[in-house]
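Undergrad: Fold the following, please.
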Amino acid sequence: MPSLSKLSALLFALVSTVAANTGDLTFYTPGLVQFYNTFPGATANPNLNPICGKMATVNYGRKSIRVTITDKCYGCALYDLDLSPFAFSLLADLSIGRLHGADWTLDA
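TA: As a prediction, the model looks like this:
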């Protein structure tokens, strides 16, 4: 089984490292965070965004996973996350499609 630290997931929100955030979880092949471009230190080059490569802890029910931020999404709500199919499957069956009320924090 691959290491979770090597698996990517997408985060779809700008967060502080102190606050917990609650939103929906969805999944699809990593693609594109609503406020990704406004993360402190972001430039016009999305490949240089300082949020890329940061880890986040995602909690849903009694399960918790760590994911790596890799990209942004234009269609997500403020605190929603878009996970890779593998990361989503660690929390619930893919057939569910959307998990409401997941908590997550950007790791320090």
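Undergrad: all contacts plus neighbour counts: C-alpha atoms, from now on.
TA: Will do.
Undergrad: Show the end-to-end separation of stretch 68-85, please.
TA: 13 Å (CA to CA, to the nearest Å).
Undergrad: this one as well, want them side by side:
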Amino acid sequence: MKLRTALALTISIPLAAAYVGDMTHYTPGVGSCGYTSGPDDAIVALSVPMMANPANPNSNPKCGTKISIYNPSTGQTTWATVVDTCVGCEEYDIDLTLSLFNQIAPDGNGRVHGIEWGGDAVGG
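TA: This next block holds a predicted model:
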């Protein structure tokens, strides 16, 4: 566990920039990182270009990275762990569990535009 924490801190640098994209939600299971996640977990899937999957996606350096997610419409901020790849997402879009989506966008209709996210705290 300590190794995973240290690794996550080390690899947050590539995601340190703030990105802006759409936020959607999905039902998780076993993600491209090899982690099994449930509907109440604070997890996120990044787009194929952002993940830049290596030959073995389980060894992707972005797996396990924590990102900050900010909704400027509501002022809500949360953190999530990268565990999956969103095949249907545009480059800067993110896909969350429904429970996490509802925390940051309680009035969202399934897609929220203009979400800020990155490896460092963003927004607000």
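Undergrad: How alike are these chains, TM-score-wise?
TA: The TM-score (TM-score structural alignment, normalised by the length of structure 1) is 0.73; 91 aligned residues with a CA RMSD of 2.3 Å.
Undergrad: where exactly do the strands run in structure 1?
TA: Secondary structure of structure 1, counting by DSSP state E: strands at 8-12, 21-27, 55-60, 63-69, 80-83, 99-106.
Undergrad: Including mean neighbour count and distance to Leu90 of structure 1, could those go into CSV?
TA: Putting these into CSV (neighbours: other CA atoms under 10 Å; distance: least, CA to CA, whole Å) gives the following:
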stretch, mean neighbour count, distance to Leu90 of structure 1
strand 8-12, 28, 12
strand 21-27, 20, 12
strand 55-60, 19, 10
strand 63-69, 19, 8
strand 80-83, 28, 10
strand 99-106, 19, 12
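Undergrad: Among those, which comes closest to Asn49 of structure 1?
TA: Checking these against Asn49 of structure 1 by CA to CA gives strand 63-69 as the closest, at 10.4 Å.
Undergrad: Which residue numbers in structure 2 does that closest one align to?
TA: On structure 2, the counterpart of strand 63-69 of structure 1 by TM-score structural alignment is residues 76-82.
Undergrad: Same check on stretch 82-90 of structure 1?
TA: Taking TM-score structural alignment, stretch 82-90 of structure 1 hits residues 95-103 over in structure 2.
Undergrad: Give me the mean deviation of that stretch from structure 1.
TA: Comparison of stretch 95-103 of structure 2 with structure 1 after fitting gives an average deviation of 0.7 Å (mean CA distance after the TM-score superposition for structure 1).
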